[in-house]
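Asker: Need coordinates for the following:
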Amino acid sequence: MSSDPPEEPADSVEPADPEPGVDETAEANGEEDRSYEERVLDELVPDIGVGDNEDEASATHDPDSEIEAEIEAEIEAETDAEDELSDALEEIDDDLLNAFVGIVVSIKAGILLISIGLLVIGFRDMLTIGGALIAVGCLAFARAAQRYVTHERAETQADGDNNGSDDTAESGRNG
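Answerer: Take a look at the predicted model:
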């Protein structure tokens, strides 16, 4: 006795089951050439119409025009923001703008130089080059602080001159 199952006669072979996901109505409608994912997507995601009547909405619905309208609205909003920014920058005093830009650039340069100096020392063991980069970064921070203090003193002095008070201007020069 062997453990093999008994063989069935050849005339009792059943036809193979269709694919698990393909129904006969899809084959009758000519959808057998569509992928399983496309059929499932069509079943799960309903058609979304705009308006009360779906037939009218699908006939007049143009996705390209909606996308173009959205893009035009975004461009208009960005243009308005740029106009507001340029108007705001025109209102700023030139000395204040120059001081701000100089301070920001000095601080960013200081951060960059110190970071690179630490990386050069840590990964390449080049103490001289890394130390020099750190020193230049610290000088950039010092320059930013010096610009800030100079601008603050000039503003304080200008405010004192505008008020007609000499005491404020003298205390700014002495302090």
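
Asker: make it CA atoms for all contacts and neighbour counts henceforth
Answerer: Noted.

Asker: Which helix runs longest in this protein?
Answerer: Longest helix of the chain, by residue count under DSSP state H: helix 127-163.

Asker: So which bits of that helix are buried?
Answerer: For helix 127-163, burial by neighbour count (16 or more other Cα atoms under 10 Å) applies to 129-131, 133-141, 143-144, 147-148, 151, 153-154, 156-157, 160.

Asker: Report the inter-axis angle for the next helix or strand after that helix versus helix 127-163.
Answerer: Beyond helix 127-163 on the C-terminal side, the first helix or strand identified by DSSP states H and E is helix 166-174. Comparing the axes of helix 166-174 and helix 127-163 via axes from the mean of the first three to the mean of the last three Cα atoms, to 10 degrees yields an angle of 170 degrees.

Asker: and for comparison, fold this next one:
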Amino acid sequence: MPGDSADDEDDSLLDRWGDLEHPFGDPAESDLVSEFTQASDYEPDEPTTEELTRDLSEVDPDLLNTFTVCVLLANLGVLLVSVGLLLVVVRDMFQLGGGLFVIGSLTLFRLRQVYRSYKRDRDDSEPTATELPSESEPVESPESDQADSGHNR
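Answerer: Got it, this is the predicted structure:
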């Protein structure tokens, strides 16, 4: 219809923005995008099997094993908890949903145990960098030297 207000709004938008496909102008014509920049510059190369094998062989096997177990337990725990909650809330399946929620919570608890066990083992095996000096070695701090030098003279 010629007097339709929707047509008037579309015309005012065209007057206001110009081209609806590119309301801020053509990106290729603007100076914001370099002519030397291409999409292929940002695509990473896919690693080969040999590169992945070499990289994984450099990782501590205990760390890799713990990481894999933690990722699997986290994914399984989050899945079971969320599906359990959905079954209880949406479908009113209290037994099945509650059971999945409990199993998922126990899985997440086991994840916590695995992570803490690895962290404790790693901390126990590393020598502490800040070992306390033995009692036979006197410890002098710079602050006590400055305080003593002023009072003894």
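
Asker: How far away from the center of its chain is the longest helix of structure 1?
Answerer: 32 Å (Cα atoms, centre = their mean, to the nearest Å).

Asker: The aligned partner of residue 156 of structure 1 in structure 2 and residue 117 of structure 2, how far apart?
Answerer: Matched by TM-score structural alignment, residue 156 of structure 1 corresponds to residue 123 in structure 2. Residue 123 of structure 2 sits at a distance of 10 Å from residue 117 of structure 2 (criterion: Cα to Cα, to the nearest Å).

Asker: which residues in structure 2 does stretch 39-52 of structure 1 match up with?
Answerer: Counting by TM-score structural alignment, stretch 39-52 of structure 1 corresponds to no residue in structure 2.

Asker: where's the residue most central in space within structure 2 relative to residue 65 of structure 2, distance?
Answerer: Nearest to the mean C-alpha position of structure 2, by Cα atoms, centre = their mean, lies residue 71 at 12.5 Å. When distance is defined by Cα to Cα, residue 71 of structure 2 is 10 Å away from residue 65 of structure 2.

Asker: How about residue 148 of structure 2?
Answerer: With Cα to Cα as the criterion, residue 148 of structure 2 and residue 65 of structure 2 are 56 Å apart.

Asker: Okay, strands next: where are they in structure 2?
Answerer: For structure 2, no strands are identified by DSSP state E.

Asker: Now do the helices in it.
Answerer: In structure 2, the helices defined using DSSP H lie at 5-17, 49-57, 61-91, 94-125, 142-151.

Asker: Once aligned, what mean separation remains between the longest one and structure 1?
Answerer: Compared with structure 1 after fitting, helix 94-125 of structure 2 deviates on average by 0.7 Å (mean Cα distance after the TM-score superposition for structure 1).

Asker: can you give me the angle that helix makes with helix 61-91?
Answerer: Using the same axes, to 10 degrees, helix 94-125 of structure 2 lies at 160 degrees relative to helix 61-91.

Asker: Which other helices and strands does helix 94-125 of structure 2 contact?
Answerer: Judged by 3 or more Cα pairs under 8 Å, 6 or more residues apart in numbering; DSSP states H and E, helix 94-125 of structure 2 is in contact with helix 61-91.

Asker: what range in structure 1 does the helix it packs on sit on?
Answerer: By TM-score structural alignment, helix 61-91 of structure 2 lines up with residues 94-124 in structure 1.

Asker: List the buried residues in the matching stretch.
Answerer: 99-100, 103, 106-107, 109-111, 113-114, 116-118, 120-121.

Asker: Which part of structure 1 matches stretch 8-21 of structure 2?
Answerer: By TM-score structural alignment, stretch 8-21 of structure 2 lines up with nothing in structure 1.

Asker: Let's have the helices of structure 2 in JSON lines, adding distance to residue 131 of structure 2.
Answerer: Rendered in JSON lines, the data for the helices of structure 2 read as follows (distance: least, Cα to Cα, whole Å):
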{"stretch": "helix 5-17", "distance to residue 131 of structure 2": "69"}
{"stretch": "helix 49-57", "distance to residue 131 of structure 2": "32"}
{"stretch": "helix 61-91", "distance to residue 131 of structure 2": "26"}
{"stretch": "helix 94-125", "distance to residue 131 of structure 2": "14"}
{"stretch": "helix 142-151", "distance to residue 131 of structure 2": "19"}
